[in-house]
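Peer 1: Sequence and computational prediction follow.
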Amino acid sequence: MPPSAPELVDFAALGLPQPLVRELARQGITTPFEIQRATMPDALAGRDVLGRGQTGSGKTLAFGLPLLARLANGERARPRHPRALVLVPTRELAMQVSDALFPLGRTIGVFLRTAVGGVPYDRQISSLRRGVEVLVATPGRLADLIERGVCRLDDIEVTVLDEADQMADMGFLPEVTELLAKTPADAQRLLFSATLDKDVDALVRRFMTDPVTHSTAPPTAAVETMDHHLLLIPPHDKFSVVASIAAREGRTMVFARTQLGVDRLVGQLAAVGVRAGGLHGGKTQRMRTRTLAEFREGRTNVLVATDVAARGIHVDGVSLVLHVDPPKDPKDYLHRAGRTARAGETGAVATLALPKQRRGTLAMLEKAGVAPAQTRVRAGDPALAELTGAREPSGVPVPDEPEPRRRTGRPDGDRRFADRHRRGEPGRTGDRRHSGRPTEGRSERRSGDRRFGGRPAAGTH
C-alpha cells in the first residue's frame, strides 16, 4: 500500500534547520510521526501549543525539535540561567528525553543537562554555574536548586510540560505552578499530555496564551494495535498463571500495585526460574538505572513495576503488558497498556481478575473504552498459552544478584537515604520536607540521571 500524503512530509518541509535534519537522517529518523506533523509548524512559529497523544506517539521530538531550533542562534546561556526548561514527572522520563535530544542539540551547539534527584547536587550545580541552554528537570529537584540560588528562570524562552497529566496525578501541580510563575510571562509554552483533563486545564488557563490544540489520539486504549484480554482465574492458581506468562518469549511488562508486591513477585519468579527486574520508587537510583538498562537491552525480558515508577518508561518491543493487580483507575489502565503497541507496533494487554474482582474490573475497562475478550483459565490451560504465549518455567532458581554497593561520602543525604532504604524505613532523597504525599510519589520526585557536569569535550557525550 503506498504511503498516504501526510507521510510524504519530511522534517525539512516542516522548517527545521538543516543540521537537525541531517542528524535525524543519520539516526534513521526521516518521516515525522502524526503528532510531530501536527504540532511542529505552530511550535516553530512561536505559538503556545497543547498536544495530546498516546505514549509512543513521538511527543519528545514534537516538542524537542522546535525547542532546539529556537535556541540555535549561537547565543550561549548565562551562568545559572538556562534558556529552555523541560519539566517531566520522573527521573526515567528525564533520561529518555535527554537520550533523544542531547545528540541533536550537540550538532547545533545547544547543550542539555538534567536536574533530577536521587543523586548528588554537586555536578548539577557545576553544570548550571557554567551555563546550560536546556534543562530537563523534575519539579522537586528544580525547586531545590532554585532555593539554593544556583538556578534562575528569568531567561527561559521556552517551557515544556511533558506528561502533564501524570504530573497532576502525582500531586506535582502546586510545585509546577510555582515554577511556571518564575518564568517570563511572554515565554513560549508547550504542553504535551495523554489527556487534557480539568487539572491540566487549570495550568493551561493560567499560563498559556491563545494556545493551539492538536489532538492525535483519543484518551482510550488503541483497539487497532492492541488485543485486550481479561483472564478470569481461581485464587489458588494466580502465581502459577503469572509465572507461566512471565516465562513466555518476548519482552513483558508486569504491573503490581505496591512496592512490596513488586519485590515479592520478582523473588517468587526467580525461585521458579524466571529472571525479572523490579522497578519502584524505593529502589536506589543506581539499581533503577541498571534494571531499566537490562530490560531495554534485552538482558532481562520481564520488568515488574509499580504505576508511578513505570511512568515515562518508553521501551520498544514490549509485546505483552500483564496486570497482576487490576488497576482501579481507567487512566492507570491506559498508561499501563501504552507500554505496548508503541509507534505502530502491535501488542497484547492481559488483566488477571479473581472472581470477586470481575465486576469492578469490567466497569473500569468500560470507562477506559476497552471491551476485553473474557476467558476463564487455569494454570497449564492451553488457552493461556494461545492467548499470551505462556509456557512452563524452567524451575531452576535464578542466582541472586545483590545491588551494587553505593560509594560513601555522598553529599545531600544520599548516604542517609540508602541506609534508611536498607532498613526498610521511609526516607526522602532531597533536603526539603514533603508531608501528606504517598510514599511512592515522594520517592519519584527526586529523580536521578546519569548525565552531569558541564559541556562535554569535543567528541564526547
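Peer 2: The structure has been received and is ready for your questions. Residues are numbered from 1 along each chain as shown.
Peer 1: CA atoms for contacts and neighbours, from now on please.
Peer 2: Fine.
Peer 1: mind checking how far the residue nearest to the spatial centre of the chain is from Lys59?
Peer 2: The residue lying closest to the centre of the chain (CA atoms, centre = their mean) is Gly312, at 0.8 Å. Separation of Gly312 from Lys59 (CA to CA, to the nearest Å) stands at 11 Å.
Peer 1: Tell me how many other residues crowd Glu92.
Peer 2: Glu92: 25 surrounding residues under other CA atoms under 10 Å.
Peer 1: Apologies, that question was intended for Ala100.
Peer 2: That count, for Ala100 with other CA under 10 Å as the rule, works out to 14.
Peer 1: So it, which state does it fall into?
Peer 2: Following DSSP: H, G, I helix; E, B strand; the rest coil, we place Ala100 in the helix state.
Peer 1: What distance do you get for it to Arg123?
Peer 2: Using CA to CA, one gets 21 Å for the distance from Ala100 to Arg123.
Peer 1: Identify the residues contacting the closest residue to Pro89 other than its chain neighbours.
Peer 2: In this structure, Pro89 finds its nearest non-sequential neighbour in Met167, 5.2 Å apart by CA to CA, 6 or more residues apart in numbering. Met167 makes contacts with 88-89, 173, as judged by CA atoms under 8 Å, 6 or more residues apart in numbering.
Peer 1: can you put those in JSON lines and add distance to Arg152 and secondary structure?
Peer 2: Formatted as JSON lines, the contacts of Met167 follow (distance: CA to CA, whole Å; DSSP: H, G, I helix; E, B strand; the rest coil):
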{"residue": "Val88", "distance to Arg152": "18", "secondary structure": "coil"}
{"residue": "Pro89", "distance to Arg152": "20", "secondary structure": "coil"}
{"residue": "Leu173", "distance to Arg152": "20", "secondary structure": "helix"}
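Peer 1: Pull the contacting residues for the closest residue to Glu440 other than its chain neighbours.
Peer 2: The shortest distance from Glu440 to any non-neighbouring residue, by CA to CA, 6+ apart, is to Gly281 (5.3 Å). By CA under 8 Å, 6+ apart, the contact set of Gly281 is 259, 308-309, 439-441, 443-444.
Peer 1: how much space between Leu93 and His228?
Peer 2: 26 Å.
Peer 1: Leu153 versus Ala181, what's the distance?
Peer 2: Applying CA to CA, the value for Ala181 to Leu153 is 9 Å.
Peer 1: got another, please set it beside the one above:
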Amino acid sequence: MTRPERPARQAAPARGRPQRARQEPARASAPRPARKGQTSGTRKPARRAQAPQGEFALPESITPALPAVAAFDELDMPAALLKTLAAQGVDTPFPIQGATLPNSLAGRDILGRGRTGSGKTLAFGLAMLARTAGRRAEPRAPLAMVLVPTRELAQQVTDALTPYATAVNLRMATVVGGMSIGRQAGTLRRGAEILVATPGRLKDLLDRGDCVLGQVTITVLDEADQMADMGFLPQVTQLLNQVEPGGQRMLFSATLDRNIDRLVRQYLTDPVVHSVDPSAGAVTTMEHHVLHVADETEKKAVTARIAARDGRVIMFIDTKRSADRLAKRLLASGVPAAALHGGRSQPQRNRTLEQFKNGQVTALVATNVAARGIHIDDLGLVVNVDPPMDHKDYLHRGGRTARAGESGSVVTLVLPEQKREMSQLMSAAGITPHTARVKSTDEELTRITGAREPSGIPVVLEVPQQATPQKSPSSRPRQRSRGGSGGSTGGQRRSGSTTTGTASSGQRRSGSSAAGTPSGGQRRSGQAGGTGAAPAKESGQGQGQGGRGRPRRATRSAGAPQPRRPAAGER
C-alpha cells in the first residue's frame, strides 16, 4: 500500500502567531476577519444541497458566483501568464478552470471537485500566481502555499507551475520527505514566494524554525480527501491555523467525502462551489472492463500477456512485496517492467518514473503510491491486478489514463471470490463496466487490452551508477622513507607491514614499522615482525623472511650496535 509522508506528532501552535478560532462540528461557525469588500460580523452558515451517497452536502454560495469564461484572455491575468499559456499550447480553459478562475482571481474561496486530469492544477495555480505576482517573500516566509498528500503529487504540481511562476518572476520551493531537509531549508532561507509541501515535512521545517507561515495569504489544499484518509487532518488544521487570518482558501479534490466536511465548514468562507464531474468522476472517454478469471494461475498468465502489449501500462497491486515479485516475474518473461512503491527511496522512485516516461520501462507495477499525482502522457491502459479497496481508490487509479480529454481503458481482474465486492464497489462509484470471462489465450482479451505472448527473453534494465571520483595524482599513495638500516628504506604504502629486523620502539596506531631505527614504530594498519623488508602494497603485509617479497638486504640482529643514519648525500 502507499506509504507517503508519515504524519508527525501534533504540537501546540507557536506563540505569538494569530490563531483561528476552533469550533465543534455541530456549532455555528466562528467569526472570521473581514476581507476587502466584505462587512465584518458573524458568518452566516451556507445552505447545503442534498448530498450524494458517501459525500457531504455541498454548501451553496451566498454571494453569487461570477460567470464562467470561455477563453483565458477574458481573465484579468498578467500578460506574462497569458503568453506562457499560449507557448505551452494551452488555448482553451477546461470547465473547472473556466468556472473557478474568475472567482479565484477576485479572491473568493473555492471548493472545487473535478476528476484527476480535469485541470485542477492550473485552476488554482494560475490564480495563485496572478495574485502573488509583484510581491517578494522574506527569507523563510512564503506568501502562498499548496498542501498535497504525496511526494509525487508535489513534484507534479511543481513541474506544472514552474513555467508560469518563472514568467512572473516568482520563486518556488518544494518541501517533501525522502529528500534532503537541509537543502529544502536552504531554499526557504533564500526566499520563495510559492511553497508546495506535504504536511509531514513542512511540520518538521516549522519545528526547526526554517519556515514560518504568518505571511501566507493564499492556501490551496489539493487532494484534501486523501490527506484526510491518511490521517493528516490534525496536521493540516494546525498548518491552516498558522497562516494569515482572512486569507484566501481553495480546496480541490477528485472526491469530496465526509472526512473533509470539517475543513470546508471551518476554513472556507462563502465558497464558490464547482463540481465539474458527477460524484463518480465518470468520463465519457474512459472505458471500464471487469475481467473474470478462473484462478490465480490463470490470473498470472493474463497479467503477463497484458503487460507484454505494444504500449505502456500501469498495473496496480496491493502490497510492496507483491509488486516486486510481479516486476521480477515480468522481467524474466521478457517484459521491461519496474516496481514503484513506498519502500523505494525518492531518487529510486523518480528514476523509475523517468524510465516509464521515456519508454525504457513499458509495464509499471505500482501500489497506490502512484494512484494520485502522476501524469503520464498518452497512457492508454490501467490494470487493477488486485482490485482496489474502495471506489475512491478505483477512481484515482483509473485517473492515470484518459487525462485531459484523451481516451483510455481501466481493466480490473477479478477472482470468483472477489465478484461480490467488485459489484458493490462499481455501484458505489456509479459505473457500469463491461464484463467478460477470459482466459490468457482468448481473442477477447487481446481485443480489450492488446495482450500478446511475452518474448520469453529475460530483460535486464540498466541502473545508472554514481560515478566514482577519480583520485588526483597528489592523492596517490607514496612510499615513505622512515629510516632504514644501512640505507635501506623499508617504507610502505598506507596499510600493510614491513619491518627490517631492528628494535622498534612501540607501535603508533597499529601500522607499518619503518626499517632500521629505534624510533621505527608502526603506523596505520599492519603487523611488525620478522627480518627483511619488502615494499608493501596498498593492503598487503610484508612478513619479512617467509613472508611475501624478497628482503632488500640482510639486517643486523636486534642486539647489534646500530650505525648512524646516513645523510642524504652519502646514499
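Peer 2: Everything's here; your move. Because the structure is predicted, anything quoted here is derived from the model rather than measured.
Peer 1: Could I get the TM-score for this pair?
Peer 2: The TM-score (TM-score structural alignment, normalised by the length of the first structure) is 0.84; 402 aligned residues with a CA RMSD of 1.8 Å.
Peer 1: returning to what we had before: aligned partner of the residue nearest to Glu440 of the first structure in the second structure?
Peer 2: For Gly281 of the first structure, the equivalent position in the second structure is taken to be Gly342, counting by TM-score structural alignment.
Peer 1: isn't there a helix covering its match?
Peer 2: No. Using three-state DSSP, the assignment for Gly342 of the second structure is coil, not a helix.
Peer 1: Pull the contacting residues for the counterpart of Leu381 of the second structure in the first structure.
Peer 2: Alignment note (TM-score structural alignment): Leu381 of the second structure maps to Leu320 of the first structure. Residues in contact with Leu320 of the first structure (CA under 8 Å, 6+ apart) are 250-253, 340, 347-350, 388.
Peer 1: can you check Glu294 of the first structure too?
Peer 2: Counting by CA under 8 Å, 6+ apart, Glu294 of the first structure makes contact with Thr300.
Peer 1: The host helix or strand of it: average distance to aligned residues in the second structure?
Peer 2: Assigned by DSSP states H and E, Glu294 of the first structure belongs to helix 285-296. Helix 285-296 of the first structure: mean distance to aligned residues in the second structure after superposition is 1.0 Å, counting by mean CA distance after the TM-score superposition for the first structure.
Peer 1: tell me which residues in that helix are buried?
Peer 2: Buried residues in helix 285-296 of the first structure, counted by 16 or more other CA atoms under 10 Å: 285-289, 291-292, 294-296.
Peer 1: could these go into CSV alongside distance to Met40 of the first structure?
Peer 2: Output for those, formatted as CSV (distance: CA to CA, whole Å):
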residue, distance to Met40 of the first structure
Gln285, 34
Arg286, 35
Met287, 36
Arg288, 33
Thr289, 31
Thr291, 34
Leu292, 30
Glu294, 33
Phe295, 32
Arg296, 29
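Peer 1: ok, these vs Gly15 of the first structure, which is closest?
Peer 2: Within the buried residues of helix 285-296 of the first structure, proximity to Gly15 of the first structure (CA to CA) peaks at Arg296, which comes in at 32.7 Å.
Peer 1: how near is the closest one to Thr90 of the first structure?
Peer 2: Using CA to CA, one obtains 17 Å as the distance from Arg296 of the first structure to Thr90 of the first structure.
Peer 1: Same check on Ile35 of the first structure?
Peer 2: Per CA to CA, Ile35 of the first structure is found 22 Å from Thr90 of the first structure.
Peer 1: Name all residues that make contact with Thr289 of the first structure.
Peer 2: Contacts of Thr289 of the first structure by CA under 8 Å, 6+ apart: none found.
Peer 1: what's the answer for Leu196 of the first structure, then?
Peer 2: Here Leu196 of the first structure is in contact with 52, 165 (criterion: CA under 8 Å, 6+ apart).
Peer 1: Check the gap between it and Ala341 of the first structure for me.
Peer 2: Taking CA to CA, one finds Leu196 of the first structure at 22 Å from Ala341 of the first structure.
Peer 1: What is the burial count for the corresponding residue of the first structure for Gly231 of the second structure?
Peer 2: Residue correspondence to the first structure (TM-score structural alignment): Gly231 of the second structure is matched to Gly171. By the measure other CA under 10 Å, the count of residues near Gly171 of the first structure is 16.
Peer 1: Likewise for Leu75 of the second structure?
Peer 2: Other residues within reach of Leu75 of the second structure, judged by other CA under 10 Å, total 15.
Peer 1: That one corresponds to which position in the first structure?
Peer 2: Using TM-score structural alignment as the criterion, Leu75 of the second structure maps onto Leu14 of the first structure.
Peer 1: Contacts only, for its match.
Peer 2: 37, 40-41.
Peer 1: if we go to 10 Å?
Peer 2: The contact partners of Leu14 of the first structure, taken as CA atoms under 10 Å, 6 or more residues apart in numbering, are 32, 36-42, 44, 66.
Peer 1: One more: Ala404 of the second structure?
Peer 2: Residues near Ala404 of the second structure by CA under 10 Å, 6+ apart: 94, 116-119, 285, 377.
Peer 1: Next: Ala256 of the first structure.
Peer 2: 262-265, 280, 304-307, 322-327.
Peer 1: helix, strand or coil for Glu401 of the first structure?
Peer 2: coil.
Peer 1: Could you tell me the end-to-end distance of stretch 336-349 of the first structure?
Peer 2: This stretch, stretch 336-349 of the first structure, spans 9 Å end to end (CA to CA).
Peer 1: residue range for it in the second structure?
Peer 2: The aligned range for stretch 336-349 of the first structure is 397-410, by TM-score structural alignment.
Peer 1: Report the buried residues of the matching stretch.
Peer 2: Neighbour counts using 16+ other CA under 10 Å place 397-403, 406-410 of stretch 397-410 of the second structure among the buried residues.
Peer 1: Tabulate those in TSV, adding columns for secondary structure.
Peer 2: As requested, these are exported to TSV (three-state DSSP):
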residue	secondary structure
Arg397	helix
Gly398	helix
Gly399	coil
Arg400	coil
Thr401	coil
Ala402	coil
Arg403	coil
Glu406	coil
Ser407	coil
Gly408	strand
Ser409	strand
Val410	strand
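Peer 1: For those, which two are the farthest from each other?
Peer 2: Largest pairwise distance in these, by CA to CA, is 15.8 Å, between Arg397 and Glu406.
Peer 1: between Ala181 and Leu153 of the first structure, which one's more packed in?
Peer 2: Ranked by neighbour count (other CA under 10 Å), Ala181 of the first structure and Leu153 place Leu153 first, with 20 against 13.
Peer 1: Thanks a lot, catch you later.
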